[in-house]
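Trainee: sequence and predicted structure below; questions after.
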Amino acid sequence: ELLMMTKIKNHPKIKKIKIKFLIEAVLLFIFSAVYYTGFDGADKPLWANVFLIVSAIGYIIARFVGWYVLQNPLKDDNLKKSLIHFQNKLNQVAFSILFSAFLFGSAFISFFTSS
């Protein structure tokens, strides 16, 4: 029972992050599937359509990488080195998630304001 409790996959925060990721991914895929006809994507410039789709895919990939890093922490013989490396990896992931969210927000605004 103690072994089950200490497994990272059973951590409640990781489960919440997974559920949030899955909801975001499904909603972004649905939006990507209907934006062209539902929001007149055919009337928008090509660069706006490409920017929107590429940034949505980048956002999903960055979120997946973040979830994967949390699921698989580094294991090393030296605990201090392992924690420092894990902290650096988390900082990189946090930056990539923020950057991809900024790009997606910019693409979303650009798409709806372009004509």
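Mentor: That came through fine.
Trainee: okay, CA-based contacts and neighbour counts for the rest of this
Mentor: Fine.
Trainee: show me what the helix or strand containing residue 22 is packed up against.
Mentor: Using DSSP states H and E, residue 22 maps to helix 12-38. Helices and strands touching helix 12-38, by 3 or more C-alpha pairs under 8 Å, 6 or more residues apart in numbering; DSSP states H and E, are helix 46-71.
Trainee: next, the buried residues of the helix it packs on.
Mentor: Neighbour counts using 16 or more other C-alpha atoms under 10 Å place 48-49, 51-53, 55-64, 66-67, 70-71 of helix 46-71 among the buried residues.
Trainee: and that helix, what does it pack against?
Mentor: Using 3+ C-alpha pairs under 8 Å, 6+ apart: helix 46-71 touches helix 12-38, helix 79-113.
Trainee: list of residues touching stretch 27-47?
Mentor: Contacting residues not belonging to stretch 27-47 are listed as 49, 53, 56, 111, 114-115 [C-alpha atoms under 8 Å, 6 or more residues apart in numbering].
Trainee: hold the first one in mind and look at this next one:
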Amino acid sequence: MDPLKAAWDNIPTPSRSTADIQAMAVKQTSPVIKQIRKQLIIEAIGYTLFLVVYYDFFDGDKKPFYLNALLVISVIFMLVYNVAGYMMAKQPSTGSNLLQTMQQQLRQLKRYAAVAVTSRVLAFAGIFAFFLANIHWNNHKYLAVVLIAAAVFIQQFYLRKIWAGRLNRFSNIITELKG
């Protein structure tokens, strides 16, 4: 155990001055925020490119207007959801003490998690409605739809499980702070 402890003690820790930490708090340029912003930009570019090409590539001109509108609204909804997550992460926490701040953040995270799971389901439903319209059905296509639906269901199940775990950990920290 001593060699392990010695190795742990000898790991260099990154040092930041108080001024650096305060500057990060004021500018809100933490590494996590930068990663979220990077992911948001990549997804926004992808969603935008998809919206630019879907009409020609996926025969949007052969589908009814309401399906085109549903697809565009679904994709924009996913983008808005991502922007909302970024804005929530970037928003500074306010409160008179740590416990109040964390309780406020937990309430915000619970709302955001509910919207996250629900918005994904609704967005995928809109996208599927667009792509499944005007299809000449056969057994292979039915099987493909079932497999895709199962994959989306599994993804939603794990997304909900991930959010439940995050919220539970956050709740446990608050309980420890109270106790």
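Mentor: Done, it's in. Note that the structure is a prediction, hence the values are computed from the model and not measured.
Trainee: could you get me the TM-score between them?
Mentor: The TM-score (TM-score structural alignment, normalised by the length of structure 1) is 0.87; 115 aligned residues with a C-alpha RMSD of 1.7 Å.
Trainee: ok, the residue lying farthest from the centre of structure 2 - contacts?
Mentor: Most distant residue from the mean C-alpha position of structure 2: residue 2, 41.8 Å away (C-alpha atoms, centre = their mean). Counting by C-alpha under 8 Å, 6+ apart, residue 2 of structure 2 touches no other residue.
Trainee: just checking, residue 106 of structure 2 touches residue 167?
Mentor: Yes: between residue 106 of structure 2 and residue 167 there is a contact under C-alpha atoms under 8 Å: 7.1 Å.
Trainee: quick check: the helix holding residue 22 of structure 1 compared with structure 2, mean distance?
Mentor: With mean C-alpha distance after the TM-score superposition for structure 1, helix 12-38 of structure 1 departs from structure 2 by a mean of 1.1 Å once superposed.
Trainee: what about the alignment partner in structure 2 of residue 33 of structure 1, distance to residue 45 of structure 2?
Mentor: Under the alignment (TM-score structural alignment), residue 33 of structure 1 maps onto residue 52 of structure 2. Residue 52 of structure 2 sits 10 Å away from residue 45 of structure 2, taking C-alpha to C-alpha, to the nearest Å as the criterion.
Trainee: grab the nearest non-local neighbour of residue 102 of structure 2.
Mentor: residue 174 (6.8 Å; C-alpha to C-alpha, 6 or more residues apart in numbering).
Trainee: let me know how buried that neighbour is, in neighbour terms.
Mentor: 18 (other C-alpha atoms under 10 Å).
Trainee: check the secondary structure at it for me.
Mentor: With DSSP: H, G, I helix; E, B strand; the rest coil as the basis, the three-state label of residue 174 of structure 2 is helix.
Trainee: what does residue 93 of structure 1 align to in structure 2?
Mentor: Match for residue 93 of structure 1 (TM-score structural alignment): residue 112.
Trainee: OK, contacts around its match?
Mentor: Residue 112 of structure 2 touches residue 85, counting by C-alpha under 8 Å, 6+ apart.
Trainee: relative to residue 57 of structure 2, how far out is it?
Mentor: 33 Å.
Trainee: same check on residue 101 of structure 2?
Mentor: 48 Å.
Trainee: so these two - more neighbours on which side?
Mentor: Remark: of residue 101 of structure 2 and residue 57, residue 101 carries more neighbours, 15 against 10, as counted by other C-alpha under 10 Å.
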